[in-house]
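[1] coords below, sequence missing:
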């Protein structure tokens, strides 16, 4: 087996940790860990949400609903008023 392909062990982890401390600084490491944890939590929640969406049954197509009348004015009265206006405009 090739030793370059395996996971880091023992002293290799210490070297990696030392490089991270040098690059980011010891003061920023807690913030970096907190941000990474939050990002992982958000990622897990989103992937769980996607799985739940795939498993949920698809809803039926929404049926169109009947719209309520535009106003409470009596329709026969409205038709008469419209006819009166048309007559007035012609006679005008």
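    Perfect, I can see it now. What you are looking at is a predicted structure, and each value in this text was computed from that prediction instead of being measured.

[2] C-alpha from now on. contacts and neighbour counts both.
    OK.

[3] Quick check: what element follows the longest helix anywhere in the chain along the chain?
    For the chain, the helix with the greatest residue count under DSSP state H is helix 29-55. Next along the chain after helix 29-55, taking DSSP states H and E as the criterion, comes helix 75-91.

[4] Report how many residues lie close to residue 29.
    14 (other Cα atoms under 10 Å).

[5] ok, now how distant is it from residue 43?
    Noted for residue 29: a distance of 21 Å to residue 43, by Cα to Cα, to the nearest Å.

[6] Likewise for residue 16?
    Residue 16 is 25 Å from residue 43, by Cα to Cα.

[7] Use this one as the comparison:
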């Protein structure tokens, strides 16, 4: 296969970077009763699969951050779940 450098430059797609707070807001929006994940993703110009991945990761993070005390109450561990990758 030969390479042709005389043609127009290829379009470069840049990855967007989402702040953790923005991810959290989008995930929370998708978890509201009656919310459509596809519609939330479309409104935010986000791939639906990406939103599903964020939801899974936030759920896993929250599960690690919740502790049970001897009285049976649940509470968040200090740090508020800041382990999300």
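    Perfect, I can see it now. Predicted model, so just to flag it, every value in this text is computed and none were measured.

[8] Kindly provide the TM-score of these chains.
    The TM-score (TM-score structural alignment, normalised by the length of the second structure) is 0.32; 38 aligned residues with a Cα RMSD of 2.8 Å.

[9] From residue 50 of the first structure, how far off is residue 37 of the first structure?
    For residue 37 of the first structure, the distance to residue 50 of the first structure - Cα to Cα - is 20 Å.

[10] Is residue 64 of the second structure within a helix or a strand, and which one?
    Using DSSP H and E, residue 64 of the second structure falls in helix 48-65.

[11] What are the buried residues along that helix?
    48, 51-52, 54-55, 58, 61-62, 65 (16 or more other Cα atoms under 10 Å).

[12] Which other helices and strands does the helix or strand that it is followed by contact?
    Note on helix 48-65 of the second structure: by DSSP H and E, the next helix or strand toward the C-terminus is strand 66-68. Judged by 3 or more Cα pairs under 8 Å, 6 or more residues apart in numbering; DSSP states H and E, strand 66-68 of the second structure is in contact with strand 74-76.

[13] for the strand it packs on, packing partners?
    Against strand 74-76 of the second structure (3+ Cα pairs under 8 Å, 6+ apart) you get strand 66-68.

[14] about what we covered before: including distance to residue 30 of the second structure, could the buried residues of helix 48-65 of the second structure go into JSON lines?
    Formatted as JSON lines, these follow (distance: Cα to Cα, whole Å):
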{"residue": "48", "distance to residue 30 of the second structure": "11"}
{"residue": "51", "distance to residue 30 of the second structure": "8"}
{"residue": "52", "distance to residue 30 of the second structure": "9"}
{"residue": "54", "distance to residue 30 of the second structure": "10"}
{"residue": "55", "distance to residue 30 of the second structure": "9"}
{"residue": "58", "distance to residue 30 of the second structure": "12"}
{"residue": "61", "distance to residue 30 of the second structure": "17"}
{"residue": "62", "distance to residue 30 of the second structure": "16"}
{"residue": "65", "distance to residue 30 of the second structure": "21"}
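
[15] closest to residue 28 of the second structure among the residues you listed?
    Closest approach to residue 28 of the second structure among those (Cα to Cα): residue 55, at 8.7 Å.
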